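S.K.: have a look; sequence and predicted model below, questions after that.
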Amino acid sequence: MRNVLTIDQGKIRDGTLDDLKRRTCTWVHYWEPTPEELADAASHIGLDAEELQELLSPTQRPTLRDTTTFSIVVIRSPRKDKEFLTKPIVLAVSKAKNDLISVTPYHSRSIERIAALPGARRTAIFAEGATALLFTILDEITASYFNVLERMDDEIDRVERNIRSTNGESRTMETIYRLKKTLIYFHKALVGNREVVGGIEKAYAQFIDPKLLSKFRTLHDQIVQLVELDATYRDILTSTLEVHLSVISNAVNITMKRVTSWGAIILIPSLIASVFGMNFDLIPTAHAQWGFYGALAVMVVATAALYWYFKRKDWI
């Protein structure tokens, strides 16, 4: 699918691909593109359809490169399916043509939020040109990382409150591993995004307006902050996992102590009964009048002594 927005006489309107020939800022966005739309987008950017398809592959790293007329920025954005992962977004900007072409293999909420900005705000962005629009998209994607990490912070707080409970240990472990997996994906994506924004800031992209490069410096600092925040959360989860495993280990030890204690208590009378129950004629005290009661008394005393001992040791 495709959507075109352009500025015309100070107002934002829906446009067509013909508006790319004009000198006013035009934004063409493709999402979930068909093969025909993918080839169309590639031809405008100056790539082969196969090259553009490769840039949209799930394993594509963030990158910055130039074609003959566009600077191509590939950035990774958080995307939630069953869990939070990251997916690539291709952004092609031209200072000379004042155009921006974006391609995503999915429906991006970050792109949707920018397209739905209030009229005055959108007009101001388009009036600054395609580079300002590129910055706005990158800024929105960076903000979405902050939003996701904020929600993860709440989840980590809940996990920390529940780690001393062994009742829901499987759910706690599952949550910790899920959060760590997401943070690892985020770290890889954010490090790549940081390199790309750093390259833009250093004017490595030929077709990005140098007058607006100072904006990307602030964005670069925000991504650095995200990388550090991601690392902090991973360290917290690692420590939380260690504490939780210690709690589980202690619970297992307590259970084993109780099982051992009761096993020993049951073993003594069973041992005495088995000795006196052997099928031999010559068993001492076996035929005495007090033999049964003596054996029973020994069982009771031994059982009581063991129970007192284990109770004193707090094993039962």
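M.R.: Okay, I see it. Numbers count the residues shown, from 1 in each chain.
S.K.: rest of the way, CA atoms for contacts and neighbours
M.R.: Fine.
S.K.: outside of stretch 283-291 itself, list whatever touches it.
M.R.: 276, 292 (C-alpha atoms under 8 Å, 6 or more residues apart in numbering).
S.K.: ignoring the adjacent residues along the chain, who's closest to residue 292?
M.R.: The shortest distance from residue 292 to any non-neighbouring residue, by C-alpha to C-alpha, 6 or more residues apart in numbering, is to residue 286 (7.7 Å).
S.K.: how many neighbouring residues does residue 308 have?
M.R.: Per other C-alpha atoms under 10 Å, the neighbour tally for residue 308 reads 13.
S.K.: and for residue 118?
M.R.: Neighbour count for residue 118, taken as other C-alpha under 10 Å: 10.
S.K.: do the one 5 residues further on as well
M.R.: In terms of burial, residue 123 registers 18 neighbours under the definition other C-alpha under 10 Å.
S.K.: residues in contact with it?
M.R.: 7, 10-12.
S.K.: cool, and residue 243?
M.R.: residue 163.
S.K.: and residue 206, how many neighbours?
M.R.: 19.
S.K.: now residue 19
M.R.: Neighbours around residue 19, by other C-alpha under 10 Å: 20.
S.K.: comparison target, given below:
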Amino acid sequence: MSMAGNLRRVTGLGKAGRLRGGVARLTGRRDRVDLSHPARSPLGSAVVNCVSYQDGERVPGGRDLVDTVRRIRRSDEGFVWLGLHEPTDEEFADIADLFDLHPLAVEDAVHAHQRPKVERYDETLFAVFKTVCYVEHQELTATSEVVDTGEIMVFVGHDFVITVRHGRHGSLGPLREELEADAAQLAKGPAAVLHAIADHVVDEYLHVTEAVQADIDQVETDVFAQDGARADPGRIYQLKRELLELKRAVVPLGRPVLDLATRPVRVVDPEIQAYFRDVSDHLLRATEQIAAFDELLNSILQAHLAQVTVAQNEDMRKITAWAAVIAVPTMVCGVYGMNFEHMPELHWRYGYAMVLGVIAAACFVLHRGFRRNNWL
């Protein structure tokens, strides 16, 4: 059976009229809901959307992926946008053949866990973006999850865009709707979709950094409070750990985005490159904020450790001062506890009162001196 026939078979657009695994989940029917929207996209399904565009407008129909691609290539106008969510090797195999995708890029797209990058394979551009999401929490603890990450892989060709999403967030449904509302931008081709995805991902970086800053401000306030030495240092370590996760997503993307903005790329129109320069500026801002947060957390941690050390020194001074005060009566009582027959004032009627007075006077002088020196 030919590849086209195989695609039609797995899409379930024959007699049964149902979607059955593989690429069937990729095309869908026009009467099905748009599963790309976050409120409608069931996790665990590779279905997202498959839509063709011409002059920035969505083309009706397009039930058959192979026929849609053939029509676009025959007219040499428009492009198809195919979206997937965590597809398997089997679901992606026929698509890779149809669009002549490089096996290494296909492997990266299916198995994920890639570093942000942009690679060129002949006429195809392959980009990997790390998506981030701020995890809301009532109170920051030593085990709170602050940043959740995912991935978006994008294949860009002359007449197609394929997006592969991994993770529990980062739906491109709202982005698709925004692009469809701006036909002039969408008419610039697949590179416009690539820019929109990059811009969307980087904007989320900025939103997450703002939310993380609120957590850092709260920790800073708690550390420098009156009882800051009692603050839980585990929260600071947890924030540093989550900030490291955010840093791994943001920082490596700097060079690929800069390349898209400055170096000539066959599938990226020079007009679109100007938009990538704006994305690069936003990304640089996010990178600088993360670096500043890292330095600030180091300073907060050092300040907390210094506060703990000062508090411990104050406790030791108090203990030492009270030990010195108690040492006076202990010494006197120890001397008079000896069983010697001849001792000063042993048989004097007022000797006991005198000893108590000397002890009280000595303790008072020591206590006053320690209080004056802020030891007590």
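M.R.: Everything's here; your move. Everything numeric in this text was worked out from a predicted model, so none of it was measured.
S.K.: post the TM-score for the overlay when you can.
M.R.: The TM-score (TM-score structural alignment, normalised by the length of structure 1) is 0.85; 312 aligned residues with a C-alpha RMSD of 2.9 Å.
S.K.: ok so, going back, with respect to residue 130 of structure 1, which of the contacts of residue 123 of structure 1 is nearest?
M.R.: residue 7 (11.0 Å; C-alpha to C-alpha).
S.K.: who's in contact with that closest one?
M.R.: Residue 7 of structure 1 touches 13, 24-26, 123, 126-127, counting by C-alpha under 8 Å, 6+ apart.
S.K.: can you say which of these are buried?
M.R.: By neighbour count, with 16 or more other C-alpha atoms under 10 Å, these hold 24-26, 123, 126-127 as buried.
S.K.: how about the contacts of residue 7 of structure 1 in a markdown table, adding secondary structure?
M.R.: Formatted as a markdown table, these follow (DSSP: H, G, I helix; E, B strand; the rest coil):
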| residue | secondary structure |
| --- | --- |
| 13 | strand |
| 24 | coil |
| 25 | coil |
| 26 | strand |
| 123 | helix |
| 126 | helix |
| 127 | helix |
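S.K.: tell me the one of these nearest residue 100 of structure 1?
M.R.: For these, the minimum distance to residue 100 of structure 1 (C-alpha to C-alpha) is 6.3 Å, reached by residue 26.
S.K.: and the alignment partner in structure 2 of residue 129 of structure 1, how many neighbours?
M.R.: Aligning on TM-score structural alignment places residue 129 of structure 1 opposite residue 189 in structure 2. By other C-alpha under 10 Å, the residues close to residue 189 of structure 2 number 28.
S.K.: show me what contacts residue 189 of structure 2?
M.R.: Here residue 189 of structure 2 is in contact with 56, 78-79, 158-159 (criterion: C-alpha under 8 Å, 6+ apart).
S.K.: cool, residue 362 of structure 2 as well?
M.R.: Here residue 362 of structure 2 is in contact with residue 328 (C-alpha under 8 Å, 6+ apart).
S.K.: let's see that with 10 Å instead.
M.R.: Residue 362 of structure 2 makes contact with 325, 328-329, 356, according to C-alpha atoms under 10 Å, 6 or more residues apart in numbering.
S.K.: closest one of these to residue 132 of structure 2?
M.R.: Distances from residue 132 of structure 2 to the contacts of residue 362 of structure 2, taken by C-alpha to C-alpha, are shortest for residue 325, at 60.1 Å.
S.K.: surely the closest one meets residue 376?
M.R.: No - judged on C-alpha atoms under 10 Å, residue 325 of structure 2 makes no contact with residue 376 at a distance of 11.2 Å.
S.K.: what sits in contact with each of those two?
M.R.: In contact with both residue 325 of structure 2 and residue 376: 367, 370, using C-alpha under 10 Å, 6+ apart.
S.K.: so which of the contacts of residue 123 of structure 1 are in helices?
M.R.: Nothing among the contacts of residue 123 of structure 1 maps onto helices, per DSSP state H.
S.K.: can you pick the most crowded of those?
M.R.: Top of those by neighbour count (other C-alpha under 10 Å): residue 7, with 22 neighbours.
S.K.: show me where the stretch 1-150 of structure 1 has strands.
M.R.: Under the criterion DSSP state E, counting those that start in this stretch, strands of the stretch 1-150 of structure 1 are mapped to 2-8, 11-14, 26-31, 63-66, 71-80, 84-94, 99-104.
S.K.: let's have these in a markdown table, adding distance to residue 164 of structure 1.
M.R.: Output for the strands of the stretch 1-150 of structure 1, formatted as a markdown table (distance: least, C-alpha to C-alpha, whole Å):
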| stretch | distance to residue 164 of structure 1 |
| --- | --- |
| strand 2-8 | 52 |
| strand 11-14 | 56 |
| strand 26-31 | 46 |
| strand 63-66 | 44 |
| strand 71-80 | 30 |
| strand 84-94 | 27 |
| strand 99-104 | 43 |
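S.K.: what about the helices in structure 1?
M.R.: Counting by DSSP H, the segments of structure 1 that form helices are 35-45, 49-55, 109-115, 119-128, 130-162, 169-201, 213-276, 291-312.
S.K.: go through those and name the closest to residue 1 of structure 1.
M.R.: Set against residue 1 of structure 1 and scored by C-alpha to C-alpha, those come closest in helix 35-45, at 7.5 Å.
S.K.: what does that closest one contact?
M.R.: By C-alpha under 10 Å, 6+ apart, helix 35-45 of structure 1 touches 1-2, 17, 20, 28-34, 47-53, 66-72, 91-94, 100-103, 105.
S.K.: show me which of those are buried.
M.R.: Buried members of the contacts of helix 35-45 of structure 1, counted by 16+ other C-alpha under 10 Å: 2, 17, 20, 28-31, 33, 47-49, 52-53, 66, 69-72, 91-94, 100-103, 105.
S.K.: next, count neighbours for residue 198 of structure 1.
M.R.: 18.
S.K.: so what corresponds to it in structure 2?
M.R.: Using TM-score structural alignment, residue 198 of structure 1 pairs with residue 258 in structure 2.
S.K.: what sits against that match?
M.R.: Taking C-alpha under 10 Å, 6+ apart as the criterion, residue 258 of structure 2 is in contact with 273, 276-281, 283-284.
S.K.: make CSV from those and add distance to residue 254 of structure 2 to it.
M.R.: Output for those, formatted as CSV (distance: C-alpha to C-alpha, whole Å):
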residue, distance to residue 254 of structure 2
273, 15
276, 11
277, 11
278, 12
279, 10
280, 7
281, 9
283, 7
284, 7
